[in-house]
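Chemist: I would like to see how this sequence folds:
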Amino acid sequence: MCETKKNEWVDLAQAAYEHSYVPYSHFPVGACLVTKEGQVYTGVNIENASFGLTNCAERTAFFKAVSEGHTEFKHLVVAAKSEDPVAPCGACRQVMIEFCEPTMGVTLVSREGKLKETTVGELLPYSFTDKQMEGN
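Modeler: The predicted model follows:
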């Protein structure tokens, strides 16, 4: 993968978090999800007074992409306005494993641009997938 492209995705994820709706946590997160065809979907976290109805940036990006017919992805960037890169929550990790190969790259980014490179499989080892439901 081209570093220039990844830098563009990082910039998009960081720009996206400026549109987060975070009146309760004040913790904006942005995501940039790239399809295998190279189409880009961004997402932000959107909070709700009923906290269980809050949606994370990663899931927002996935749901936007899937709702437009994309189910194959090649990279995800998650940017937070934090000192260090932060990882997706458990719910986001489960959505990621539904649509992504375990080897797909994930870049985590802090507000100052610190990067942590990982994969979907490293974020959710021993994941629950459709393969566990085969034969039922």
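Chemist: contacts, neighbours, all on C-alpha from now
Modeler: Will do.
Chemist: Okay, buried residues for the longest helix belonging to the chain please.
Modeler: Ranked by residue count under DSSP state H, the longest helix found in the chain is helix 3-16. Neighbour-count burial for helix 3-16 flags 6, 9-16 (criterion: 16 or more other C-alpha atoms under 10 Å).
Chemist: Reformat the residues you listed as a markdown table; add distance to I97.
Modeler: Shown next, in a markdown table, are these (distance: C-alpha to C-alpha, whole Å):
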| residue | distance to I97 |
| --- | --- |
| K6 | 21 |
| W9 | 20 |
| V10 | 21 |
| D11 | 24 |
| L12 | 23 |
| A13 | 20 |
| Q14 | 23 |
| A15 | 25 |
| A16 | 23 |
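Chemist: I have a second one here; can you model it like the first so I can compare?
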Amino acid sequence: MGVCWCPLQSFSEAVGAEVKDVDGVGLAVCHGDRCIPLSIGGSSAIETVEGVAHVYAVHLTAALSLELTQSGGLYIVTRANGVVGVAAGNRAPAFTLPDLNTGEPVSSTDYAGRKVVFYIWASW
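Modeler: Okay, the predicted model is just below:
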């Protein structure tokens, strides 16, 4: 697939997002409470052509649960069919992990229909 640059404002409006200046981050595309920075580690996902800001579409599609495909000379953006991320209020995907005390496998489906709290921590 080639490189797909889209007008930032038009792309954001088309996917129901908005461009914001976020404190400490800079320019970002925000959808609900999720904001995707447009500059990471000094590298920018924006190019300005004839005064119009364009965004490298691949930078945003996965984070916004979108798929970017190419057909002939066209790039097509669609909603992703698979689970890209899970947020508060979403149903968690089924998974199985060992019990911390016994080592026996425990499946999330064992708790279907009951309220469950997932405590998750990451160092990053």
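Chemist: what's the TM-score here?
Modeler: Here the TM-score for the pair of chains, by TM-score structural alignment, normalised by the length of structure 2, is 0.29; 68 aligned residues with a C-alpha RMSD of 5.1 Å.
Chemist: Mind listing what's buried along the helix or strand following the longest helix of structure 1?
Modeler: Reading on from helix 3-16 of structure 1 to the C-terminus, the next helix or strand found by DSSP states H and E is strand 29-35. Neighbour counts using 16+ other C-alpha under 10 Å place 29-35 of strand 29-35 of structure 1 among the buried residues.
Chemist: again, but for stretch 61-79 of structure 1
Modeler: For stretch 61-79 of structure 1, the neighbour count (16+ other C-alpha under 10 Å) marks 61-63, 65, 70, 73-79 as buried.
Chemist: Which members of these are positioned in strands?
Modeler: Judged by DSSP state E, the buried residues of stretch 61-79 of structure 1 include 73-79 as members of strands.
Chemist: Make CSV from these and add distance to R93 of structure 1 to it.
Modeler: Shown next, in CSV, are these (distance: C-alpha to C-alpha, whole Å):
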residue, distance to R93 of structure 1
F73, 14
K74, 15
H75, 14
L76, 11
V77, 13
V78, 12
A79, 15
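Chemist: Closest to I97 of structure 1 out of these?
Modeler: If you rank those by distance to I97 of structure 1 using C-alpha to C-alpha, F73 comes first, at 10.9 Å.
Chemist: The closest one - nearest residue in space that isn't next to it in sequence?
Modeler: Once flanking residues are discounted, F73 of structure 1 sits nearest to T35: 4.0 Å by C-alpha to C-alpha, 6 or more residues apart in numbering.
Chemist: isn't the one you found right up against L76?
Modeler: No: counting by C-alpha atoms under 8 Å, L76 is not a contact partner of T35 of structure 1; they are 9.1 Å apart.
Chemist: Chain neighbours aside, what residue packs nearest to Y56 of structure 2?
Modeler: W5 (4.6 Å).
Chemist: which residues touch W9 of structure 1?
Modeler: Contact analysis of W9 of structure 1 by C-alpha atoms under 8 Å, 6 or more residues apart in numbering lists 32, 77.
Chemist: do you know how far it is from G90 of structure 1?
Modeler: 23 Å (C-alpha to C-alpha, to the nearest Å).
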